[in-house]
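Undergrad: Give me coordinates for this.
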Amino acid sequence: MNKYSYKDLPSRRERLFIALRLPAHIQHSLRLSAELVQGKLDFRKWTDHRDYHITLQFLGDTLVSDIGQLRKTLRSAGAGFQPFELRVSGWGTFGLEEAPKVLWRGIEGELGQLNLLQKRIVEATSSLGYKAELRPYSPHITIAKKFLGQVPGNEDKGIFGVLPEQDLSDNSWLIQDFVLYVTQPGQTPMYEVVDAFSFS
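TA: The predicted structure follows:
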């Protein structure tokens, strides 16, 4: 978002979402575990490790001219929130087990605080016209999308039969802020931070 002035392109739309970043050591560990799986499962798209995140709210296409007010609203939503700790947990999928749409890693820790933060953000952005998703909030880290099939030699094991056990030794971190991301299609990494919103 710092590549151009808001005043220059007020009518341009950007695809935005709000999320928790992962620290570099968590991204690295997740990348290593994903690489173990890539040789056993065939997914169309594997998330670049620098794009690993926990989504709080998807906002969709937003006018550049509206981003200033959005940032002000998010700054207020995060002010005074208490830091909390999260941990990476096991593997999971969305969709049919034999042909899942998404392969993900779960989240443990102070989930009550995470859910409270997500609810606060959704309530704050509703005043700007953004809608909450109808499905219940399910925090996760997307590792891959669109299953194409088993790699030869692994067909009889099923997806969960080839996934490694819990493999992160240092898998917890302290949440002290959240970020507004813009999606940059065709780039790697694909998500760029527009702004960060500290609890302090």
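Undergrad: switch to C-alpha atoms for all contacts and neighbour counts from now on
TA: OK.
Undergrad: for the chain, what spans make up the strands?
TA: Secondary structure of the chain by DSSP state E: the strands cover 13-21, 41-46, 53-63, 84-96, 99-109, 141-150, 172-175, 177-183, 191-198.
Undergrad: Between these, which one is closest to R31.
TA: strand 141-150 (8.7 Å; CA to CA).
Undergrad: So what's the gap between that closest one and the chain middle?
TA: 15 Å (CA atoms, centre = their mean, to the nearest Å).
Undergrad: And for stretch 179-196?
TA: Using CA atoms, centre = their mean, the offset of stretch 179-196 from its chain centre is 11 Å.
Undergrad: Need the winner for burial among the strands of the chain.
TA: Ranked by mean neighbour count, the strands of the chain are led by strand 177-183 with a mean of 22 (mean count of other CA atoms under 10 Å).
Undergrad: Which neighbouring elements make contact with that strand?
TA: Packing partners of strand 177-183 (3 or more CA pairs under 8 Å, 6 or more residues apart in numbering; DSSP states H and E): strand 13-21, strand 191-198.
Undergrad: Find the nearest non-adjacent residue to V193, please.
TA: Here the nearest residue to V193 in space, its sequence neighbours aside, is Y181; by CA to CA, 6 or more residues apart in numbering that works out to 4.6 Å.
Undergrad: Which one, of the strands of the chain, ends up nearest to L163?
TA: strand 84-96 (7.5 Å).
Undergrad: could you check the angle strand 141-150 makes with the closest one?
TA: For strand 84-96 against strand 141-150, the angle by axes from the mean of the first three to the mean of the last three CA atoms, to 10 degrees is 20 degrees.
Undergrad: which other residues reach strand 84-96?
TA: With contacts defined as CA atoms under 8 Å, 6 or more residues apart in numbering, strand 84-96 is touched by 100-111, 113-114, 163, 165-166, 168, 171-176.
Undergrad: Please generate a structure for the following sequence too, so the two can be compared:
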Amino acid sequence: MRTFIGIDFDVKVKDGIKAVQSIVRESSRKGRFKYMGNFHLTLKFLGEISEEQIPSINKVLEASAKEVGSFGLNIEDIGFFGGKGNIRTLWLGLGGSLASLDLLYKKIEEGLEGCGFDKEKRPYMPHITIAQDLILKTGFAELRESIDLKDIPVIDAEEVSLIKSEEIQGKRIYTPISTFRLTGK
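TA: So this is what the prediction gives:
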């Protein structure tokens, strides 16, 4: 099964992200837009795993969640990863308790390395993907000017989950397999 580790958001945060995404959609000629239910923050993409690997992954997540308490994140930026003539990935960037997020990320990376998963070679850049393969009607600077991120509520990161990603009837569906509350020491 295809999986990743992530942090889900409450519906008020997802509604705020959806409002931003609507502005992007209106400003675009074409693109693929993430479903509201799929808005999340990825900590680590695992790819294909077996059922037998789940208990060891859960041990890492449980231990990491015991070391890092809940924290808040703000959506503070909009940006993109390039492509050929289009925007490959349009994302929302984060601020707030980034030190806590980074600690959680590092604990998970270190723990999973002991389970045979490769450490990520690129620096961790926390972001929320809202669209892909985007072609805008105007320039990106104009789009950025038209978006106000202040109305999106604070993300209360209280849990971390192992999440299954599958395609069902042509739609990508994310389903939590296991979830651990961030309790700190």
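Undergrad: center of structure 2 - which residue?
TA: Nearest to the mean C-alpha position of structure 2, by CA atoms, centre = their mean, lies L41 at 1.9 Å.
Undergrad: which residue lines up with that one in structure 1?
TA: If you follow L41 of structure 2 across to structure 1 using TM-score structural alignment, you land on I54.
Undergrad: can I assume its match is in contact with H140?
TA: Yes: using CA atoms under 8 Å, I54 of structure 1 makes contact with H140 at a distance of 5.8 Å.
Undergrad: ok, the alignment partner in structure 2 of I175 of structure 1 - contacts?
TA: Using TM-score structural alignment, the partner of I175 of structure 1 in structure 2 is A157. Each residue near A157 of structure 2 by CA under 8 Å, 6+ apart is listed here: I7, D8, F9, S70, F71, G72, L73, L182.
Undergrad: and the third one, what pairs with it in structure 1?
TA: What it means is F9 of structure 2. With TM-score structural alignment as the criterion, F9 of structure 2 matches L22.
Undergrad: any idea how far the nearest residue in space to that match that is not next to it in sequence is from E98 of structure 1?
TA: Distances taken as CA to CA, 6+ apart place H53 nearest to L22 of structure 1, at 5.8 Å, with adjacent residues excluded. Distance of H53 of structure 1 to E98 of structure 1, given as CA to CA, to the nearest Å: 25 Å.
Undergrad: which part of structure 2 lines up with stretch 129-136 of structure 1?
TA: Taking TM-score structural alignment, stretch 129-136 of structure 1 hits residues 116-123 over in structure 2.
Undergrad: now the matching stretch, how far from the centre of its chain.
TA: 17 Å.
Undergrad: Let's see the distance spanning that stretch from one end to the other.
TA: Stretch 116-123 of structure 2 end-to-end distance (CA to CA) = 20 Å.
Undergrad: how about JSON lines for the strands of structure 1, with distance to K157 of structure 1 added?
TA: Output for the strands of structure 1, formatted as JSON lines (distance: least, CA to CA, whole Å):
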{"stretch": "strand 13-21", "distance to K157 of structure 1": "33"}
{"stretch": "strand 41-46", "distance to K157 of structure 1": "11"}
{"stretch": "strand 53-63", "distance to K157 of structure 1": "29"}
{"stretch": "strand 84-96", "distance to K157 of structure 1": "15"}
{"stretch": "strand 99-109", "distance to K157 of structure 1": "14"}
{"stretch": "strand 141-150", "distance to K157 of structure 1": "9"}
{"stretch": "strand 172-175", "distance to K157 of structure 1": "30"}
{"stretch": "strand 177-183", "distance to K157 of structure 1": "36"}
{"stretch": "strand 191-198", "distance to K157 of structure 1": "34"}
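Undergrad: of the ones you listed, which approaches S76 of structure 1 most closely?
TA: Closest among the strands of structure 1, once you apply CA to CA, is strand 191-198, at 8.8 Å.
Undergrad: so the closest one matches what in structure 2?
TA: Going by TM-score structural alignment: strand 191-198 of structure 1 matches residues 174-181.
Undergrad: Mind reading off the mean deviation between the matching stretch and structure 1?
TA: Compared with structure 1 after the fit, stretch 174-181 of structure 2 shows a mean deviation of 0.8 Å (mean CA distance after the TM-score superposition for structure 1).
Undergrad: what's next to that stretch, contact-wise?
TA: Outside stretch 174-181 of structure 2, the residues touching it (CA under 8 Å, 6+ apart) are 38, 58, 61-62, 65-66, 70, 158-166.
Undergrad: what's the spacing between that stretch and its chain's center?
TA: How far stretch 174-181 of structure 2 lies from its chain's middle: 14 Å, per CA atoms, centre = their mean.
Undergrad: again with stretch 77-96 of structure 1
TA: In terms of CA atoms, centre = their mean, the centre of stretch 77-96 of structure 1 is found 9 Å from the chain centre.
Undergrad: Stretch 28-47 of structure 1 too?
TA: So, by CA atoms, centre = their mean, the centroid of stretch 28-47 of structure 1 is 16 Å from its chain's centroid.
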